[in-house]
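Trainee: Structure here, sequence nowhere to be found:
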């Protein structure tokens, strides 16, 4: 009981912190706050019951009779045999699971044997030993409760959300994630504080409850308690199934009243979402016709012909980590943290109204490589069926280009290596660096300045082959912990500030272009600079527009004339537009469009793992599980500094009878057709 009250109290405090957190931009009335807290307490109560089976089993097996002859010796013998089975049998059931499962099982049984033996052969010490084990058990539970609360706080602080797919990824890529935590936060004081809090509350709970161990329930009483607990588990499962389906038009309200553990479980078990099971559908032929009507000819596989001589220029695609549009002065920022990019934008073809497809790096890479709308669940990059796709790299390869993906970290992260190698790209990553080439690195990879030098080195080698090259470079420095070499910019590298990370990446890009300009291949090269996603995705709605707007530009001295393209467009349109500027003739399966083609329709696709959005004609249409449809009207607010670079929108929710049904149909058609073509492998080469 005390443990349950402790969990509810910690969860309530965390929920109140979220309500007043700066990232929570929503305003709640007094009654809304009360409702959020009440639903939250209900969620927490149900979750606590579901986390107690191990505790229930522990109490169920507390007994004095099991140490009596001959039962104690039989149990000890069984434990010893089990220990020897795990230790000596090469192909035991635990080793078949792989990883450290066998070692964990061996350690657990070994400790069980030690403590059971002590309590069997030292009956006068049995109560003291039992009290020690009880204290440890309570401490572990309290420690996990406190640790989870701290973890949820930092996750919300970063993403404005409870646990989701990103948290699942963090369990998979433990090296990068633990390293990121170690470099971003004062880990030692933080963990000491967590252990101290856990110890204090454990002592309190222990003192209030340890006397109950003197009079253990008999078998009949245990059966009654067990049946009662099983009934509570059943009620909790049914209740949680109901409360987790409570949705709101306000994302912050929905997230704050939720409990993170069910959301984590859902994300863990829903890596991919079957579009046809969870989303609204229409006749497939009608969906294909509706979606393909924007192309000329209206076919998935179509010939792109320019009618002009092809330009075999080198292409360098630079996707920048977490570069929100509002970091740049062009979009109204006054901090002057992107001086080079702002100056480059004035000399480039700049897309002022462009939207990222998602809020993770793999989504940005997917959009720039596959040029297709995002689909429900995890990015294609991280799926099993991710190879032999029709990609920007495959188009360049068909033209005789050398094609590479360059990344300052270890490209196994987020499955990038598997994806890019499986689609014909060469890989240059941290494994290709010698120690003397690295002046600074953190858990995510070498500093962007070091990667810039490696990129120049790679291109010089490619240029000697006589073949044109297409290189896709993904930066890493603008990522928490935001550490970089000191003395490079006016923000110290150990300040660990987002602004510093942005400014250092801008500095590194300046150094890259200074080096590139000295190379013989520079004049024959086109540079595409674009963000992979925004720095934050938190907002009042499922898909806040200002959290998806990113900067993008195409630069090439003497070839690309400076201009601003102000129509709405998607990340998936950038590379088809570039191929159009190069006058490439090719057979396309891209679902993005050349924005300068006569058939281009201004629009954009934005998504989370569940919510799929479509922006067109000042409407945002969102389809979500389970077959839900929402629509918002968009009103663009003015940016007095640069009116063509507006980034803020008011999103007004529309009731179903006020929705633009034609745009709802286009939204369903786009995502249904894309999902179907992926399922049928029609987007392969």
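Mentor: Looks like it came in fine. Everything numeric here is computed off the predicted structure, so don't read it as measured data.
Trainee: Please make it C-alpha for all contacts and neighbour counts, starting now.
Mentor: Noted.
Trainee: Have a look at this protein and report its longest strand.
Mentor: Secondary structure assigned by DSSP state E gives strand 628-636 as the longest strand of the chain.
Trainee: quick one: contacts for residue 299?
Mentor: residue 292 (CA atoms under 8 Å, 6 or more residues apart in numbering).
Trainee: secondary structure class for it?
Mentor: coil (DSSP: H, G, I helix; E, B strand; the rest coil).
Trainee: Equivalent analysis for residue 587, please.
Mentor: strand.
Trainee: how about the nearest residue to it, chain neighbours excluded?
Mentor: Among residues not flanking residue 587 along the chain, residue 303 sits closest, at 4.4 Å (CA to CA, 6 or more residues apart in numbering).
Trainee: Would you mind pointing out the helix or strand that neighbour falls in?
Mentor: For residue 303, the element it lies in under DSSP states H and E is strand 302-304.
Trainee: in that strand, what counts as buried?
Mentor: Neighbour counts over strand 302-304 (16 or more other CA atoms under 10 Å) mark residue 304 as buried.
Trainee: Which elements pack onto it?
Mentor: Strand 302-304 sits against strand 586-588, with contacts defined as 3 or more CA pairs under 8 Å, 6 or more residues apart in numbering; DSSP states H and E.
Trainee: who does the strand it packs on touch, helix- and strand-wise?
Mentor: strand 302-304.
Trainee: Helix or strand next in line after the strand it packs on, which one?
Mentor: Following strand 302-304 in sequence order, the next helix or strand is strand 314-320 (DSSP H and E).
Trainee: Mind listing residues that contact that next one?
Mentor: Contacts of strand 314-320 (CA under 8 Å, 6+ apart): 365, 468-476, 478, 521, 524-532.
Trainee: quick one: which of those residues sit in helices?
Mentor: Those of the contacts of strand 314-320 mapping onto helices are residue 365, per DSSP state H.
Trainee: which SS state does residue 564 fall under?
Mentor: Here residue 564 is recorded as strand under three-state DSSP.
Trainee: Please compare the first structure with the one that follows:
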């Protein structure tokens, strides 16, 4: 009988997985109600597709339990010791599932998505992440509360488990049933993928129809997606011709007529200006935080003042939603590839980069980071692409006044950057410093007494402290003999959040860019649309440097720069903006065409339109073209 069958334990496991998955989905559904246009059909899809993913998750989850049930003889399986061990395992499983409900809720609350690449990072970089969690949440109380609830949950589960350890069986019978169970994850591996959760144009609905644990495993598998396999493509000659046409601009020429060769010579008239360049990449600095973009909270007084004193770019879009995506775009000047950032990929050495150009011009290049540079593979990437690295380990005790989970506070970081500038100046070398901040990040802690918002009270405080620190950086730099020969570039790595009904909400990728050098550059406002990949070529243009480039970005100040365009992405969705049109490319060869209105108030006014072949060709020129160049090592210093 089934009640005497040892595989009853798998039935119990399935109920555990399903019950907690159902609970998580329902909680997240309630949280997302304001962002959903809920109908009975959509509700049925959310729970129906969600149940399918729960079953797939269970099939993977059950593998070790099936193997044990197949191989253990009755004498061992029905023994008192094994029953006790099974009870302990059951208690741990229910505890972990309860913990996952809390973890998924907090992850969804911050990122409006189920687990993805960010969750993978949280598992890999445990030191920073665990400390961040402890500084952000009452962890001990939560763990204790989960333990208490789990005691009552397990009392119910235990009743169903005990009857599984009293039957008799033969090995052949066990194996027949076991092989059927093992066939399920094998079929799932080959025939199920995360894109099957696409049930609606509303991104929240797609996320609700997923299973967080399955998504976590999918993120491990899909850290790099084959563009030609998963995305809409055209003939290579068509794509590369479109790319080269879009890369053509005044003052450059291609080095070869080869369709696949994007190298071109940038030639400027007059003397090169080997000025110092300090690039401050500010954590999560959305344009919507600034008063100059309409924010009325007054949390960015220094940046709002800087907007009137700088070359201020008002129509810049981040390429992604992660720090490493911003670092990739700014350093390599190339569009995002599906999957994880190149910064984190293996074999990411010797790219043609902003660092390689500056190094060839005699600059002292440094990547200066507030935390430990092994995080997100940053130190390795920069060390192998033209930079010396300076991170938390290089700060002396007297250089640190405040730290949190992510590193030293922004003020300490900026003072270190100034010292590094002094050292380069003493060697009579121009310096190029890329400075990555961390203070505008949960848990939003910073030194007391600096601003009028108490530490650890939320995002506004993090933004205002970051703004304060930038003000202090520029004030201290003005005291230095090298200040009048220095260009400061201040830009965000990405926005604070990009979670909306649509997978790629255009306005939530908009970030500010300041180029500040009061003795050298006249203040002005530039409204031309641009991408983070255009920053390096634009600054190199201001320096009047001549060089041979493999960049995909262009000098936005060039008066013949051509059609304005930008790039936005998640790790699977790729967006190409041209004018007020948006092309969205997705896995399983999905394409979407939209128009949108610009602004910061309310939801994006995005309207789906009929396919636009010119938009598709131009978008593929960059995305498919970038993938071809990357896979064939055509933007490396050594092929």
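Mentor: Cool, got the structure. These figures come from a predicted structure and were not determined experimentally.
Trainee: Mind checking the TM-score on these two?
Mentor: After superposition, the two chains reach a TM-score (TM-score structural alignment, normalised by the length of structure 2) of 0.91; 616 aligned residues with a CA RMSD of 2.3 Å.
Trainee: about what we covered before: quick one: average offset of the strand holding residue 303 of structure 1 versus structure 2, please.
Mentor: Compared with structure 2 after the fit, strand 302-304 of structure 1 shows a mean deviation of 1.8 Å (mean CA distance after the TM-score superposition for structure 1).
Trainee: Where in structure 2 does that strand fall?
Mentor: Counting by TM-score structural alignment, strand 302-304 of structure 1 falls onto residues 264-266 of structure 2.
Trainee: What of stretch 454-468 of structure 1?
Mentor: Against structure 2, stretch 454-468 of structure 1 falls on residues 416-430 (TM-score structural alignment).
Trainee: Just the strands from the stretch 251-400 of structure 2, written as ranges.
Mentor: 252-254, 264-266, 276-282, 311-317, 364-369, 388-390 (DSSP state E, counting those that start in this stretch).
Trainee: ditto for the stretch 451-600 of structure 2
Mentor: Counting by DSSP E, counting those that start in this stretch, the stretch 451-600 of structure 2 has strands at residues 486-492, 510-516, 524-526, 530-531, 547-549, 565-569, 574-578, 581-586, 590-596.
Trainee: Out of these, which gets nearest to residue 477 of structure 2?
Mentor: The closest of the strands of the stretch 451-600 of structure 2 to residue 477 of structure 2 is strand 486-492. By CA to CA, the value is 9.4 Å.
Trainee: Now do the closest one and strand 311-317, the angle between them.
Mentor: Relative orientation of strand 486-492 of structure 2 and strand 311-317, computed by axes from the mean of the first three to the mean of the last three CA atoms, to 10 degrees: 30 degrees.
Trainee: Against residue 36 of structure 2, how distant is the residue of structure 2 most remote from its centre?
Mentor: In structure 2, the residue that sits farthest from the middle, by CA atoms, centre = their mean, is residue 168; the gap is 52.0 Å. Residue 168 of structure 2 is 51 Å from residue 36 of structure 2, where distance means CA to CA, to the nearest Å.
Trainee: sorry, back to before: right, so of the strands of the stretch 251-400 of structure 2, which gets closest to residue 505 of structure 2?
Mentor: Closest among the strands of the stretch 251-400 of structure 2, once you apply CA to CA, is strand 311-317, at 11.3 Å.
Trainee: mean distance, the closest one to its aligned residues in structure 1?
Mentor: So strand 311-317 of structure 2 averages 0.7 Å relative to structure 1 (mean CA distance after the TM-score superposition for structure 1).
Trainee: Which stretch of structure 1 lines up against that strand?
Mentor: So strand 311-317 of structure 2 sits over residues 349-355 in structure 1, by TM-score structural alignment.
Trainee: again, but for stretch 351-364 of structure 2
Mentor: Counting by TM-score structural alignment, stretch 351-364 of structure 2 corresponds to residues 389-402.
Trainee: Quick test: name the residue nearest the centre of structure 2.
Mentor: Closest residue to the average C-alpha location of structure 2: residue 322 at 2.7 Å, with CA atoms, centre = their mean.
Trainee: I figured that one hits residue 497, correct?
Mentor: No - contact status for residue 322 of structure 2 versus residue 497: not in contact, 9.9 Å apart, counting by CA atoms under 8 Å.
Trainee: and the counterpart of residue 470 of structure 2 in structure 1, how far is that from residue 516 of structure 1?
Mentor: Alignment note (TM-score structural alignment): residue 470 of structure 2 maps to residue 509 of structure 1. According to CA to CA, residue 509 of structure 1 stands 10 Å off from residue 516 of structure 1.
Trainee: now swap in residue 18 of structure 1 and tell me
Mentor: The gap separating residue 18 of structure 1 from residue 516 of structure 1 is 47 Å, by CA to CA.
Trainee: cool, residue 45 of structure 1 as well?
Mentor: From residue 45 of structure 1 to residue 516 of structure 1 the distance is 60 Å (CA to CA).
Trainee: Need the counterpart of residue 440 of structure 1 in structure 2.
Mentor: Per TM-score structural alignment, residue 440 of structure 1 is aligned with residue 402.
Trainee: Could you tell me how many residues sit around that match?
Mentor: Using other CA atoms under 10 Å, residue 402 of structure 2 has 15 other residues around it.
Trainee: Thought residue 408 was touching it, still the case?
Mentor: Yes - taking CA under 8 Å as the definition, residue 402 of structure 2 is a contact partner of residue 408 at 5.8 Å.
Trainee: So which bit of structure 2 is stretch 619-636 of structure 1 matched to?
Mentor: Counting by TM-score structural alignment, stretch 619-636 of structure 1 corresponds to residues 581-598.
Trainee: Contacts for that stretch, please.
Mentor: In contact with stretch 581-598 of structure 2 (CA under 8 Å, 6+ apart) are residues 195, 230-232, 504, 506-507, 572-577, 580, 604-612, 615-616, 619.
Trainee: That one: which residues count as buried?
Mentor: So for stretch 581-598 of structure 2, counting by 16+ other CA under 10 Å, buried means 581-587, 591-596.
Trainee: go on, stretch 87-95 of structure 2?
Mentor: Neighbour-count burial for stretch 87-95 of structure 2, counted by 16+ other CA under 10 Å, picks out 87, 90-91, 93-95.
Trainee: Go through those and say which is closest to residue 422 of structure 2.
Mentor: Proximity of the buried residues of stretch 87-95 of structure 2 to residue 422 of structure 2 (CA to CA) peaks at residue 95, which lies at 54.0 Å.
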